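**Q** got a sequence here, can you build the structure:
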Amino acid sequence: MTTLPIIHRPGTPSTSNAALLKKQTIARLLIQCPDRPGIVSAVSSILSDFGANIVSLDQHSTDPTGGAFFQRTEFHLEHFSAKRAELEEQIRAKIETPYGAQWQLTSAAQRKRVAIFVSKTDHCLLDLLWRQRRGELHIDIAMVISNHSDLAEDVRYFGIPFVHVPADSKDKSAMERTQLELLRGNVDLIVLARYMQIISDDFLQEVGVPLINIHHSFLPAFIGAGPYQKAKDRGVKMIGATAHYVTADLDEGPIIEQDAIRVDHTDSAQELMRKGADVERRVLTRAVAWHCDDRILRHGNHTVVF
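**A** Presented below is the predicted three-dimensional model:
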């Protein structure tokens, strides 16, 4: 395992004190529970009692009679940090217990700590690094972990720690133990930015944070190596990408985002690959942004994205 030193580059955007103070007064409440009358009123009453002002509210019900209810509320509350514990107590008493709700309360000022896993392909990785540096993604990239050293210099330029953890094709347990040591307690999300290794069930059970993966939308067709050449040979008319949460079932986790573009007979396999990379970048960036802005609620093998 090798680690390259961090180089701090000038020009990284910083959040002004005024903007930071403003974010510290914005909070988000996510709720999901069986649908029944009174939930929206109960949430609004709690926030009103605390002097909070709701600035955004989205909700969805799968069925008004016996379905599942989902709600994302963003609100402004002066001195949120000081009032947070009391607010959580009221949510437990008036929402969780009577409605059987699962809920999450977060501060907009708290940036998610993200680790990126990558192999040799750079387009998704570099897009995330660039957007984070420009302030387009409200995240802190804590580290990049790779089973190859090819992208070390690219990552080093952004001032992000790069860790090379080689994979043993016969036994990946040592690699995953090293990864877990690096990750444990240090990240809130792992992004697989074209990481060409299968994640084991043991790793998923131990890591304790969500994982988001990106892949082309040809699956289950054209599986394995050279999917774009296979797609070219088959004469496909559309290509796309899918971002999803990682589960023990390979490439079958809850879908977060998808997109597609039209192609035609004039496109070579190389051109299909280039266009596919563009779609993958966009789809993965949106999925990461939505997750880190607390816009996604998971329901079984589905997602509700507000």
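**Q** for the rest of this, base every contact and every neighbour count on C-alpha atoms.
**A** Fine.
**Q** so which residues make contact with the lengthiest helix in the chain?
**A** Longest among the helix segments of the chain by residue count, using DSSP state H, is helix 269-292. Helix 269-292 is contacted from outside by 111-112, 123-124, 127-128, 137-139, 191, 212-216, 228-229, 231-232, 239-244, 256-261, 263, 296, 305, using CA atoms under 8 Å, 6 or more residues apart in numbering.
**Q** now the strands: where do they sit in the stretch 101-250 of the chain?
**A** With DSSP state E, counting those that start in this stretch applied, the stretch 101-250 of the chain shows strands at 102-107, 112-118, 139-146, 162-164, 189-192, 211-216, 238-245, listed in chain order.
**Q** could I get these as CSV with mean neighbour count and distance to residue 301?
**A** Below are these laid out as CSV (neighbours: other CA atoms under 10 Å; distance: least, CA to CA, whole Å):
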stretch, mean neighbour count, distance to residue 301
strand 102-107, 17, 17
strand 112-118, 22, 23
strand 139-146, 22, 26
strand 162-164, 22, 32
strand 189-192, 24, 19
strand 211-216, 24, 14
strand 238-245, 22, 9
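**Q** how about the ones you listed in CSV, adding distance to residue 62?
**A** As requested, these are exported to CSV (distance: least, CA to CA, whole Å):
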stretch, distance to residue 62
strand 102-107, 16
strand 112-118, 29
strand 139-146, 31
strand 162-164, 43
strand 189-192, 28
strand 211-216, 25
strand 238-245, 21
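**Q** closest one to residue 176 among these?
**A** strand 139-146 (11.0 Å; CA to CA).
**Q** residue 247 and residue 288, how far apart?
**A** Separation of residue 247 from residue 288 (CA to CA, to the nearest Å): 17 Å.
**Q** now do the buried residues in stretch 91-98.
**A** Neighbour counts over stretch 91-98 (16 or more other CA atoms under 10 Å) mark 91-92, 94-96 as buried.
**Q** dump those into JSON lines; add distance to residue 272 as well.
**A** Shown next, in JSON lines, are these (distance: CA to CA, whole Å):
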{"residue": "91", "distance to residue 272": "50"}
{"residue": "92", "distance to residue 272": "51"}
{"residue": "94", "distance to residue 272": "53"}
{"residue": "95", "distance to residue 272": "50"}
{"residue": "96", "distance to residue 272": "49"}
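**Q** now do the helices in the stretch 51-200 of the chain.
**A** Applying DSSP state H, counting those that start in this stretch to the stretch 51-200 of the chain gives helices spanning 80-91, 97-99, 123-133, 152-157, 173-183.
**Q** next, the structure of the following sequence, for comparison with the previous one:
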Amino acid sequence: MRQPEYILTLSCPDQRGIVHSVSGFLAQHGCNIIDSAQFGDAQSATFFMRVHFAVEDSSISDAALREEFAALGAGMQMSWQLHDAHHKPRVMLMVSKIGHCLNDLLFRYKSGLLPVEIKAIVSNHTDFYQLAASYNIPFHHFPLAAGAAPEAKQAQEQKILDIVEANDIELVVLARYMQILSPAMCDALRGKAINIHHSFLPSFKGAKPYYQAHERGVKLIGATAHFVTGDLDEGPIIEQDVERVDHAMEPETLTAIGRDVECVVLARAVKCFVEHRILLNGHKTVVFK
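**A** Take a look at the predicted model:
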């Protein structure tokens, strides 16, 4: 039998002795630290930590570990979570009519590069139902007409949330889902929905960003993965990347390059999430590599 492994993530007011207290607790409870990372933010006076460890003492139960760490956490005002490192989070993908990010995530999932279980694919179009079927993943088509009444949008979003609840979804990935989520939907998915923005935020917002970039003669294009919030494209940033371009490239070339960047950035963000490497720091994130 393999040893139980956990990932502990925490944040608390910065103070002396946090690392000593956590590592001491783990040592006293028969645990061996595999890797650890920490960061103290001077501006917010907050300390962040991620520890991956194995439980080598078979007499230590999961319940006892959590109960006894809770006492330590309370004493240091910690906000903490203890995750089973072997657990594969349940994920739902959402897409519209542009499928490069969807296709990339499905390939990474099938090849074992993303440690997740993709339980459903949701779309407001039918373009990718055959792709979903080829991976044996349920495909849910919930259309929403342009200019639909608020009641119709609410009903469509409720169907999506029903899928989330029925499958106990832990992460929703908007893989180029080209619908603005309502504030109520954003609240329901707070902290567990990631969007890929086809631009290097915060610039060139709106339609056809690569055409805007071409008109401005940019020399770098990029993509941004961020948490979904009620403020459109303003959620805490998780991952970004750029590619250098030049004056000789047409908008179609920029689009092709940009789509490659989007795939990589979104996959990195999803991997960071499922490996519990992202901690919120106000409107920003701490992402441990």
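**Q** the more surrounded of residue 247 and residue 288 of the first structure?
**A** Neighbours were counted for residue 247 of the first structure and for residue 288 using other CA atoms under 10 Å; residue 288 has more, 25 against 20.
**Q** map that one onto the second structure.
**A** Applying TM-score structural alignment, one finds that residue 288 of the first structure aligns to residue 270 in the second structure.
**Q** ditto for residue 109 of the first structure
**A** Residue 109 of the first structure maps onto residue 86 in the second structure, by TM-score structural alignment.
**Q** number of residues surrounding that match?
**A** By the measure other CA under 10 Å, the count of residues near residue 86 of the second structure is 12.
**Q** does it touch residue 5 like I think?
**A** Yes - assessed by CA atoms under 8 Å, residue 86 of the second structure is found in contact with residue 5 at 6.9 Å.
**Q** got the contact list for residue 104 of the second structure?
**A** Counted by CA under 8 Å, 6+ apart, residue 104 of the second structure has contacts 263, 267.
**Q** which position in the first structure pairs with it?
**A** So, by TM-score structural alignment, residue 104 of the second structure is matched to residue 127.
**Q** and that match, how far from residue 226 of the first structure?
**A** Distance, residue 127 of the first structure to residue 226 of the first structure, by CA to CA: 23 Å.
**Q** what does residue 150 of the first structure give?
**A** Per CA to CA, residue 150 of the first structure is found 20 Å from residue 226 of the first structure.
**Q** which one of those two is surrounded by more residues?
**A** Taking other CA under 10 Å, residue 150 of the first structure and residue 226 do not tie; residue 150 has more neighbours (14 against 11).
**Q** could you check which residue of the second structure pairs with residue 239 of the first structure?
**A** Following TM-score structural alignment, the counterpart assigned to residue 239 of the first structure within the second structure is residue 221.
**Q** pretty sure that match is touching residue 242, no?
**A** Yes - applying CA under 8 Å, one finds residue 221 of the second structure in contact with residue 242, separated by 5.4 Å.
**Q** tell me, what's touching these two both at once?
**A** Joint contacts of residue 221 of the second structure and residue 242 (CA under 8 Å, 6+ apart) are residue 200.
**Q** counting neighbours, what do you get for residue 265 of the first structure?
**A** 10.
**Q** aligned partner of it in the second structure?
**A** In the second structure, residue 265 of the first structure lands on residue 247 (TM-score structural alignment).
**Q** residues touching that match, list them.
**A** 217, 219.
**Q** let's go with 10 Å and repeat that
**A** 214, 217-219 (CA atoms under 10 Å, 6 or more residues apart in numbering).
**Q** on the three-state scheme, it is what?
**A** coil (DSSP: H, G, I helix; E, B strand; the rest coil).
**Q** against residue 217 of the second structure, how distant is it?
**A** Applying CA to CA to residue 247 of the second structure and residue 217 of the second structure gives a distance of 6 Å.
**Q** can you check residue 130 of the second structure too?
**A** Distance from residue 130 of the second structure to residue 217 of the second structure, by CA to CA: 39 Å.
**Q** before we move on, what about residue 46 of the second structure?
**A** Distance from residue 46 of the second structure to residue 217 of the second structure, by CA to CA: 41 Å.
**Q** and residue 79 of the second structure, by the same measure?
**A** 46 Å.
**Q** likewise for residue 140 of the second structure?
**A** 40 Å.
**Q** what do we get in the second structure for residue 137 of the first structure?
**A** Counting by TM-score structural alignment, the partner of residue 137 of the first structure is residue 114.
**Q** which residues touch its match?
**A** So residue 114 of the second structure contacts 88, 105-108, 267-268, 270-272, 274-275 (CA under 10 Å, 6+ apart).
**Q** apply 8 Å and report the result again.
**A** Counted by CA under 8 Å, 6+ apart, residue 114 of the second structure has contacts 105, 108, 271.
**Q** how much space separates the first one from residue 119 of the second structure?
**A** As judged by CA to CA, residue 105 of the second structure and residue 119 of the second structure stand 13 Å apart.
**Q** now do the SS call for residue 8 of the second structure.
**A** Here residue 8 of the second structure is recorded as strand under three-state DSSP.
**Q** surely it and residue 80 touch.
**A** Yes - the pair residue 8 of the second structure / residue 80 is scored as a contact, 7.2 Å apart, by CA under 8 Å.
**Q** residues touching the spatially closest residue to residue 48 of the second structure that is not a sequence neighbour, list them.
**A** Ranked by CA to CA, 6 or more residues apart in numbering and with sequence neighbours excluded, the top spatial neighbour of residue 48 of the second structure is residue 11, at 4.4 Å. If you count contacts by CA under 8 Å, 6+ apart, residue 11 of the second structure has them with 46-49, 78-80, 279.
**Q** switch to 6 Å and redo it
**A** Neighbouring residues of residue 11 of the second structure by CA atoms under 6 Å, 6 or more residues apart in numbering: 47-48, 78-79.
**Q** what do we get in the first structure for it?
**A** Matched by TM-score structural alignment, residue 11 of the second structure corresponds to residue 32 in the first structure.
**Q** distance of the residue sitting furthest away from the middle of the second structure from residue 217 of the second structure?
**A** Most distant from the centre of the second structure: residue 248, at 35.1 Å, with distances by CA atoms, centre = their mean. As for residue 248 of the second structure, its distance to residue 217 of the second structure is 10 Å (criterion: CA to CA).
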